[in-house]
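Asker: dropping the sequence and predicted coords here.
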Amino acid sequence: MALMITDECINCDVCEPECPNGAISQGDEIYVIDPSKCTECVGHFDEPQCQQVCPVDCIPFNPEHPETKDDLMEKFLKLTADK
């Protein structure tokens, strides 16, 4: 399941540089996560790094994008194939 950033986001800028897939960017009002790039850090780390550094705990799993660990690993492999 991809992650999402809720409106509790305080725009502290700590999550964006932690994302190894470049899935986090500044949106109109708060940071946003591109679900097509979010692998919950599968393939990179044991836990989502953005969740680890978020001071207000506003990065839950996105119920609109359910994915298994296998799905996330497949996405990771596709995202890193050209690197």
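Answerer: Looks like it came in fine.
Asker: from here on, contacts and neighbour counts on C-alpha atoms
Answerer: Will do.
Asker: buried residues in whatever helix or strand S25 lives in?
Answerer: Using DSSP states H and E, S25 falls within strand 24-26. By 16 or more other CA atoms under 10 Å, the buried positions in strand 24-26 come out as I24, S25.
Asker: which helices and strands sit right next to it?
Answerer: Packing partners of strand 24-26 (3 or more CA pairs under 8 Å, 6 or more residues apart in numbering; DSSP states H and E): strand 31-33.
Asker: which neighbouring elements make contact with the strand it packs on?
Answerer: If you count contacts as 3+ CA pairs under 8 Å, 6+ apart, strand 31-33 packs onto strand 24-26.
Asker: want to compare, so here's the second one:
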Amino acid sequence: MYHHTTSLTSIAPGSGNTSLEKAMFYIFHMLSDWLAVALLLVPNIRAIFKTGMWGDWRAIDPLPQEQEWVRKRKEAKARRSGLIV
């Protein structure tokens, strides 16, 4: 920290008390926080990684053939119950 001041009400250059200096401080220090929040909340993580409500509890991912079998089974069950025509 190059600049320092002994007065909390000083508006000398480098004191950190001018409006511009305070605005720049909050912009640069809060920008990283807002960026982290956006990266955590904006993307749909469950859709991207195909996990359930409480995460992925399986030890290994199913093979493509198993995924296709499960999809067909769900579709057949939906047809039987009348949800899909």
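Answerer: Looks like it came in fine. Fair warning: this is a prediction, and the values are worked out from it, not measured in the lab.
Asker: report the TM-score for the pair.
Answerer: Put the two chains on top of each other and the TM-score (TM-score structural alignment, normalised by the length of the first structure) is 0.20; 34 aligned residues with a CA RMSD of 4.6 Å.
Asker: next, the buried residues of the top helix by length along the first structure.
Answerer: When the first structure is scanned for its longest helix (criterion: DSSP state H), the result is helix 69-80. For helix 69-80 of the first structure, a neighbour-count test (16+ other CA under 10 Å) marks L72, M73, K75, F76 as buried.
Asker: distance to I33 of the first structure added to these, as a markdown table?
Answerer: What follows is the buried residues of helix 69-80 of the first structure, written out as a markdown table (distance: CA to CA, whole Å):
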| residue | distance to I33 of the first structure |
| --- | --- |
| L72 | 15 |
| M73 | 18 |
| K75 | 15 |
| F76 | 15 |
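Asker: closest to Q52 of the first structure among those?
Answerer: The nearest member of the buried residues of helix 69-80 of the first structure to Q52 of the first structure, counting by CA to CA, is L72 at 18.5 Å.
Asker: so the closest one versus Q26 of the first structure, what's the distance?
Answerer: 23 Å (CA to CA, to the nearest Å).
Asker: equivalent analysis for D71 of the first structure, please.
Answerer: Distance from D71 of the first structure to Q26 of the first structure, by CA to CA: 26 Å.
Asker: and the helices in the second structure, which stretches?
Answerer: So, for the second structure - with DSSP H - the helices run 19-41, 45-49, 64-80.
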